[in-house]
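J.: Would you be able to build a 3D model of this:
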Amino acid sequence: MKAFYTDHFILPLPAGHRFPMEKYSRLRDLVATLDDIELVEAPAASDTQILYAHDPSYLIKIIEGKLSAEEQREIGFPWSEKMVERSRRSAGATVAAAKNALQEGIAINLAGGTHHAYRDLGSGFCIFNDSAIAARTLQKEVNAKLKVAIIDLDVHQGNGTAAILQQDPSIFTLSIHGENNFPFKKELSDLDIGLPDGCDDQTYLLALEDSLSQLDSRFKPDCLIYLAGADPHEGDRLGRLKLSKEGMRLRDERVFAFALDQKLPIAISMAGGYGKEMESTVDIHFQTIKTALHFQQQY
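T.: From the prediction side, this is the model:
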C-alpha cells in the first residue's frame, strides 16, 4: 500500500501557532515502521489540476502572494512561497492516492483533507480543496464517466467541498460532523448529518451506517475519497464529540468494509486532528492507517 507524504515541505508558522504541523512528520515516522507500506514523496498538483476546482483569479492571488489581509486571516496561515508549495503537494498527494487506489484498491495521503477551501477563497487552514481537485482530476485524466463519492468524517463540515461540487451530479458529497461546530454557516452537501455535542460511539456509528446505506442506494459510486479526521475523538480540543479510540477504529473499519464489499477503490486523507495531547491525534491517524492496511490485504 502506498502512502504519500508532504511533511518535509515545511509550512513556516510563527511560534505558538495552534495548527499542529509537527503531527505529520511524527505520523510518517510511525508509518515507516510498518511492513507492506511504501512511502512516496507526493507530487505537486499542477495549475491545471487545481483549476478543475478553483477560480483562476484565486490561484493567481495564492501564487503571487496577493491575498488581502482579511483573506489571509480567513486561511489562518501567513503567506509564503513555502506555503504555496506545501499546499500544492498536499493536494497532489490526494490526487496521487486517488489514482493509485484505482490500481491497487487503497492508498493514503498522510496529510490532506483540506475541505474548507472554496472555489475562490481559502478558509480554516485550507488553501486548495484536495478532495474536489482529486475527484475532478480522476474524471478529467482517467475516466470521464467515473462517479466519485467523498465521505467526509472530519468533525467539521466539509463546507468548501459541498459548495464547489453542489451542482455536480457526478460527485456525491457526504459529511458527518458536529452540528454546533465550525463552520457556523453550513453549506449543502448531498448528504449532511449534523451530530450533537457529546455524541458517543453508538450514536455516531448508527449515523454512519445509515449514511453509507443512503450513499449506496442514491448514488452507486465507482470510487471513494475518505477524509478520516481524528477530531471526532474525545481527546480532541476542538471536536466536541466523545468518540473513544475504539469507536474511531470501528468508524474506519466500517468505511473500509463498505469499500471492500462494493469493490470500490478508496483514497484516504488524514484531515483534522487537534488533540489536547498531540500524541493522541497521531495515534488515531496511525490507527486509521493500520486498519486500512489490514483491509488492503483483502483487495
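
J.: alpha carbons only for contacts and neighbour counts from here, please
T.: Will do.

J.: Give me the three-state assignment for the closest residue in space to V84 that isn't next to it in sequence.
T.: Computed as Cα to Cα, 6 or more residues apart in numbering, the closest residue to V84 that is not its neighbour in sequence is I63, at 6.5 Å. What DSSP: H, G, I helix; E, B strand; the rest coil gives for I63 is helix.

J.: Tell me how many other residues surround I63.
T.: When neighbours are counted by other Cα atoms under 10 Å, I63 registers 17.

J.: again, but for D192
T.: D192 has 20 neighbours, counted by other Cα under 10 Å.

J.: How about I10?
T.: The number of residues packed near I10 is 13, by other Cα under 10 Å.

J.: what's near enough to touch it?
T.: Contact analysis of I10 by Cα atoms under 8 Å, 6 or more residues apart in numbering lists K82, M83, R86.

J.: Of these, which belong to helices?
T.: When helices are assigned by DSSP state H, the members of these inside them are K82, M83, R86.

J.: Which of these are buried? Put it as a PyMOL command.
T.: Command for PyMOL, covering only those of those found buried under the criterion 16 or more other Cα atoms under 10 Å:
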select buried, resi 83+86
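
J.: how about the ones in helices among the contacts of I10 in TSV, adding distance to R237?
T.: Listed next are the ones in helices among the contacts of I10 as TSV, based on distance: Cα to Cα, whole Å:
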residue	distance to R237
K82	28
M83	25
R86	25
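
J.: Provide the secondary structure category for R26.
T.: What three-state DSSP gives for R26 is helix.

J.: Thought S280 was touching it, still the case?
T.: No - in this structure, R26 is not within contact of S280 by Cα atoms under 8 Å, at 11.5 Å.

J.: When those two are compared, which one has more neighbours?
T.: Set side by side, R26 and S280 show more neighbours around S280, with 20 against 16, by other Cα under 10 Å.

J.: for that one, helix, strand, or coil?
T.: helix.

J.: For it, give me its contacts.
T.: So S280 contacts G235 (Cα under 8 Å, 6+ apart).

J.: Next, find the distance separating it from D231.
T.: 10 Å (Cα to Cα, to the nearest Å).

J.: And I133, by the same measure?
T.: I133 is 23 Å from D231, where distance means Cα to Cα.

J.: Apart from its neighbours in sequence, what residue is nearest R119?
T.: Counting by Cα to Cα, 6+ apart, R119 lies nearest to H54, which is 4.3 Å off, once chain neighbours are set aside.

J.: That neighbour - that's part of a strand, no?
T.: No - the assignment for H54 by three-state DSSP gives coil, which leaves it out of any strand.

J.: One more, please, to line up against the first structure:
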Amino acid sequence: MALHLVYHPIYSQLELPPEHRYPINKYRMLYEYLEQALKLHSHPQLRLHCPQPVDIAEIKQLHHPDYIDGLFGNTLPAAQMRRIGFPWSAQLIARTLTSSGGTKLTVDLAYQYGLGIHLSGGYHHAHHDFGSGFCLVNDLALAARHALTLDGIDKVMIIDCDVHQGDGTATLLADDPRIITFSVHCDKNFPARKPDSDIDLALPRETTTREYLDAFRGILPLALAQHQPDMVIYDAGVDIHQHDELGYFNVCTQGIYQRDHLVLSHCHDAGIPVAAVVGGGYRSEHQQLVNLHAQLIYSAMDVLALR
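T.: Predicted coordinates:
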C-alpha cells in the first residue's frame, strides 16, 4: 500500500507584492519539508505525481465563459480583480490551471488507490461568474464534477473544513443533487454572506479544540450514513489553528491531526475513497504553516499504517 501525493513547483512560483497576505511559499516549503522529513522521493510507500493543466473548455462548463475569458485574457474590471485579491499575471493563470488539474488528478488517484492528497487546492470562494478571496477557479467543484464521470461514482460529498465557509462551492453546486456540500466553518468570518450548503456546521469564534472535535464528531458519521457518497473530496484547511491570522478559532495542532484522522479513518473504514487538498492557512511567516499542513499527511500515513 502507498500514499499518493500531487505537487507541482508552479504552486509557489508566483511573484506577489511585498506584505501580500497570501502565503504563496507554503507549498514549496511543505514539499521541501516532506522531502527532508520523510525522504519523499525514496520512501518506499510514498508516490509523487505531477499534474497537467486542466483544459479551459472544461472550466467553462463550470464557470461562466465570459468570466473565464475575461480572467484568462486580463480584461476583467479592476474591481473584480481586487475581489479576487491577486494582481493579474500570466503566471497566475498558469498556476490556477495547474492547481485545478492537480485536484482532478487527486480524484483519479483516490479512485484508483483509495486516497490521494494534493499539496495545493481548496479554492472554494470562486463562484459561477466571479472570483473571490484568492480563488479564481473552484477546483473542488470542478473535481467533484469530474469524479461523477468515473464508473461507479454516482454521489460525491465535499467535506470542507477550511475555517471560511465554502460559499462558491455552495452556489455552484446548489442545483446538483449528486454532489453534497458539507462546510464546517467559523460563523463570523469571511465571507460575510454565507449561502446555504447542503450541510453547514457554523461554530462561534474562539471555538476550542474539544468543542470543535465534539461538534464535528457528532455530525460527520451521520452525514456519511445519510448520503452514502461514493467519493469524498476533503478540504483540510489549517486556518482553524489558534495562531492563524485569519481564522479566529482556538484549535491546537493536535486538534488538526485529530480532525484529519477522523475524516480519513471514517472514510477508510467505510470503503469511501478520499481526495484531499491542503486548503487554507495564513501566517506572515509561511514556514509556520508547514507542520500544520503536514498533519494531513501524518494522519493519512497512520490510517494506512505506513508509519
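
J.: circling back: from what I see, the residue nearest to V84 of structure 1 and M83 are in contact.
T.: No - with contact defined as Cα under 8 Å, I63 of structure 1 does not count as touching M83 (9.5 Å).

J.: which residues in the stretch 51-200 of structure 1 form helices?
T.: Secondary structure of the stretch 51-200 of structure 1 (DSSP state H, counting those that start in this stretch): helices at 56-64, 69-75, 81-104, 130-141, 159-165.

J.: on that earlier part again, with neighbour numbers in mind, choose between I133 and D231 of structure 1.
T.: Taking neighbours as other Cα under 10 Å, I133 of structure 1 and D231 compare with D231 leading, 29 against 24.

J.: which residue packs closest to that one, ignoring adjacent ones?
T.: In this structure, D231 of structure 1 finds its nearest non-sequential neighbour in G273, 4.5 Å apart by Cα to Cα, 6+ apart.

J.: Now which residue in structure 2 aligns to that neighbour?
T.: Residue pairing (TM-score structural alignment): G273 of structure 1 is matched to G281 of structure 2.

J.: Surely its match is in a helix?
T.: No - read with three-state DSSP, G281 of structure 2 is coil and lies in no helix.

J.: Tell me how many other residues surround it.
T.: The tally of other residues near G281 of structure 2 (other Cα under 10 Å) stands at 27.

J.: Equivalent analysis for N250 of structure 2, please.
T.: Counted by other Cα under 10 Å, the residues lying close to N250 of structure 2 total 20.

J.: which residues touch the equivalent of it over in structure 1?
T.: Matched to structure 1 by TM-score structural alignment, N250 of structure 2 sits across from K242. Taking Cα under 8 Å, 6+ apart, we find K242 of structure 1 in contact with G198, C199, D200, D201, P232, H233, E234, G235.

J.: how far away is K242 of structure 1 from L110 of structure 1?
T.: 24 Å.

J.: Now do the biggest strand by length in structure 2: which range of structure 1 does it align onto?
T.: The single longest strand within structure 2, with elements called by DSSP state E, is strand 179-186. Aligned using TM-score structural alignment, strand 179-186 of structure 2 spans residues 171-178 in structure 1.

J.: ok, average deviation of that stretch from structure 2?
T.: Comparison of stretch 171-178 of structure 1 with structure 2 after fitting gives an average deviation of 0.4 Å (mean Cα distance after the TM-score superposition for structure 1).

J.: what sits up against that stretch?
T.: The contact list for stretch 171-178 of structure 1 (Cα under 8 Å, 6+ apart) reads 135, 147-158, 161-162, 165, 189-197, 208, 211, 215, 219, 239-241.

J.: quick one: contacts for the residue positioned nearest the centre of structure 1?
T.: Of all residues in structure 1, the one closest to the mean position by Cα atoms, centre = their mean is G113, 2.1 Å from it. Shown in contact with G113 of structure 1 (Cα under 8 Å, 6+ apart): N129, D130, S131, L227, G229, S269, M270, A271, G272.

J.: What residues sit buried inside stretch 4-12 of structure 2?
T.: Residues H4, L5, V6, Y7, H8, I10, Y11, S12 are the ones in stretch 4-12 of structure 2 that count as buried (16+ other Cα under 10 Å).

J.: got a list of contacts for that stretch?
T.: The contact list for stretch 4-12 of structure 2 (Cα under 8 Å, 6+ apart) reads 24-28, 31, 46-51, 95, 98-99, 102, 105-106, 109, 115-120.

J.: in which helix or strand would I find Y226 of structure 1?
T.: Per DSSP states H and E, Y226 of structure 1 falls inside strand 223-227.

J.: For that strand, name the packing helices and strands.
T.: In terms of contacts (3 or more Cα pairs under 8 Å, 6 or more residues apart in numbering; DSSP states H and E), strand 223-227 of structure 1 is packed against strand 148-152, strand 266-269.

J.: same thing but at 10 Å, please
T.: Helices and strands touching strand 223-227 of structure 1, by 3 or more Cα pairs under 10 Å, 6 or more residues apart in numbering; DSSP states H and E, are helix 81-104, strand 106-109, helix 130-141, strand 148-152, strand 171-178, helix 245-261, strand 266-269.

J.: nearest to T33 of structure 1, of these?
T.: Proximity to T33 of structure 1 (Cα to Cα) singles out strand 106-109 among these, at 15.7 Å.

J.: What range does the closest one cover in structure 2?
T.: Going by TM-score structural alignment: strand 106-109 of structure 1 matches residues 115-118.

J.: The matching stretch: how far from the chain's middle?
T.: 11 Å (Cα atoms, centre = their mean, to the nearest Å).

J.: Give me the buried positions along that stretch.
T.: Buried, per 16+ other Cα under 10 Å, within stretch 115-118 of structure 2: L115, G116, I117, H118.

J.: returning to what we had before: of the contacts of I10 of structure 1, which is the nearest to D47 of structure 1?
T.: R86 (14.0 Å).

J.: Quickly note the distance from that closest one to G105 of structure 1.
T.: Distance, R86 of structure 1 to G105 of structure 1, by Cα to Cα: 26 Å.
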